[in-house]
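> Pasted the sequence and its predicted model underneath.
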Amino acid sequence: MTFSIIGRCPETGQLGIAISSSSICVGARCPWVRAGVGVVATQNVTLPALGPQILDLLDGAQLVPQQALDRALDANGWSQYRQVTVLDSQGRGASFSGTETLGTHGAVHGEQCVAAGNMLAGTAVVETMARAFENAPGLLAERLLAAMRAGLAAGGEAGPVHSAALQVVGDLVWPIVDLRVDWADDDPLGELERLWQAYRPQMQDYLTRALDPTAAPSYGVPGDE
């Protein structure tokens, strides 16, 4: 029901995820990012708690991704239904697909990325996504979206997808990119890319407003001087 790519930019240290699903509101349950710590995709029969739990273990217990993933799965049970990918702040990855993962599924570890999916049109989808991320230029958000486009072109999910999300963290405690399409009858990834194109020119302005209001550009609203 879902395919995703988690990735890290070695130049900036940014971490991020792009994800799409046939289910509604995938961005509310499956993507988890924490600045300076890691990024998690928890999908298939989703247990959202796995995201923050794994990030806590990476951060507080300072475990490597596979250790954090294994410990969180063991603590919660029903691991046979889960599909989870993890990437830490150093770019080390881990993945798990339980025996009850739906349909054609798989996970591929690439350079600074992990791509995974279930109910896929074919196993080549996630391989294509990882290679596309590795070869894409630009900002991390754009590389993640390029990987999703490549996965969709390779067949994507076996059925239609209806929701999509994109999250990126940098040096700050809040995401610098947090965009969602909770439902679209057609092409949620296209809608997500249009959101990104609208948001990208304003991204730095929102950071400036938060960190130094005196340097903030005009808000462009009535009463703004």
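Arrived safely, thanks for sending. Residues are numbered from 1 along each chain as shown.
> use CA for all of it now, contacts and neighbours both
Will do.
> in what helix or strand does A141 lie?
Per DSSP states H and E: A141 is located in helix 140-153.
> Against that first model, consider the following:
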Amino acid sequence: MTYSVVAYDPELKAWGVGVASKFLAVGAVVPWLKVGVGALATQAFANVRYGEKGLELLRKMNAESVVKSLTADDPMRERRQLGVVDSKGKAFAFTGKECHTYAGHIVGEGFAVQGNILVGSEVLEVMARRMERRGKFHRKILEALEAAESKGGDRRGKQSAALKVVAEGTGNFLIEAGIYVDIRVDDSTDPLPELRRVLELWEATFLEDEMVDLSAYQQEIAEGLKKLGVRDFRTWIEMNNFEAKYDGRKVGKTVLKVFLRSCCGKELNESP
């Protein structure tokens, strides 16, 4: 009843899981990951005990060994589905013979995609193709989920989705704790567009950004502030916790995009 991707990015030194399902709060069940260790997705007749146990095993085993170890003594293994990527980016997956059709997985370089109760194999195929292309790691995972949905996704419908990425690095208090992206949509008639909206807010608030000169967007900002009924741009910045992306002269590009969408429902004109 779910499709997911587990992946590793060697440049970012990051591990990620993206998942969508016709199931309440899938982000509470499927994704398990730890910086420097790996990532795991447990689904179908999900065994949440695979999560912590799998991460512990990943400290000393590769992905294939972890999958085989977790499933070996599980009497319900033929109803389980599992995707794992280890600390070195090697991936492995398992789909039990009793998972509801269509069920399957594809393992690629640095990723595995898996799903059950899907409309067909094309859902996984389009996910794998997206993961094989270049792009920002967290965006690529989201786009793989969106590609799956474009092919029909979970044949029962839509309800929830989640995107989690852990990474090694420095920056704000979240990144220094290994948390790069951590967002969920627990109950929605169309969860992936909402997950994208929340991701854009996350990027604007927490991730590194290109700074742009406010003087180039004075008219758009003035019109937007008037529509929102906000006194000045600094006030809007402070109301929305974007102070780290604003110095009075410049603002983060993703922050400006959020502003224009919230006030005017339009995209940023890169060359005003």
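On my side now, so go ahead. Just so we're clear, the structure is a prediction, and the values are computed from it rather than from any experiment.
> With both chains overlaid, what TM-score comes out?
Remark: TM-score between the superposed chains equals 0.86 [TM-score structural alignment, normalised by the length of the first structure]; 206 aligned residues with a C-alpha RMSD of 1.8 Å.
> ok so, going back, now do the helix holding A141 of the first structure: which elements does it pack against?
strand 2-8, strand 15-21, helix 124-135, strand 163-169, helix 188-199 (3 or more C-alpha pairs under 8 Å, 6 or more residues apart in numbering; DSSP states H and E).
> Save the ones you listed as CSV, and put in mean neighbour count and distance to R82 of the first structure too.
As requested, these are arranged in CSV below (neighbours: other C-alpha atoms under 10 Å; distance: least, C-alpha to C-alpha, whole Å):
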stretch, mean neighbour count, distance to R82 of the first structure
strand 2-8, 31, 12
strand 15-21, 31, 15
helix 124-135, 23, 17
strand 163-169, 27, 19
helix 188-199, 17, 24
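> now those as TSV including distance to W78 of the first structure?
Formatted as TSV, these follow (distance: least, C-alpha to C-alpha, whole Å):
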stretch	distance to W78 of the first structure
strand 2-8	19
strand 15-21	21
helix 124-135	24
strand 163-169	25
helix 188-199	30
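> which one of those lies closest to S79 of the first structure?
strand 2-8 (17.1 Å; C-alpha to C-alpha).
> those strands in the second structure, which residues are they?
Ranges of strands in the second structure, per DSSP state E, are 2-9, 14-21, 31-34, 38-44, 80-86, 91-95, 104-108, 111-116, 160-167, 179-185, 211-213, 250-252.
> Nearest to M131 of the second structure among the ones you listed would be which one?
Closest among these, using C-alpha to C-alpha: strand 111-116, at 7.4 Å.
> E11 of the second structure versus the counterpart of R200 of the first structure in the second structure, what's the distance?
Using TM-score structural alignment as the criterion, R200 of the first structure maps onto E203 of the second structure. As for E203 of the second structure, its distance to E11 of the second structure is 19 Å (criterion: C-alpha to C-alpha, to the nearest Å).
> swap in V166 of the second structure?
13 Å.
> ok, now V251 of the second structure?
In terms of C-alpha to C-alpha, V251 of the second structure sits 27 Å off from E11 of the second structure.
> between the two, who's got more neighbours?
It is V251, of V251 of the second structure and E11, that has more neighbours when counted by other C-alpha atoms under 10 Å, with 21 against 7.
> And the more buried one, how far from S188 of the second structure?
32 Å.
> L201 of the second structure now?
18 Å.
> number of nearby residues for the equivalent of V85 of the second structure over in the first structure?
Matched across to the first structure, V85 of the second structure falls on L87, judged by TM-score structural alignment. Residues lying near L87 of the first structure (other C-alpha under 10 Å) number 30.
> contacting residues for L87 of the first structure?
Taking C-alpha atoms under 8 Å, 6 or more residues apart in numbering, we find L87 of the first structure in contact with 6-8, 38-40, 65, 93-94, 112-114.
> how about 6 Å then?
38-39, 93 (C-alpha atoms under 6 Å, 6 or more residues apart in numbering).
> Can you tell me which of those residues has the most neighbours?
V39 (32 neighbours).
> Quick check: closest non-adjacent residue to that residue.
V33 (4.3 Å; C-alpha to C-alpha, 6 or more residues apart in numbering).
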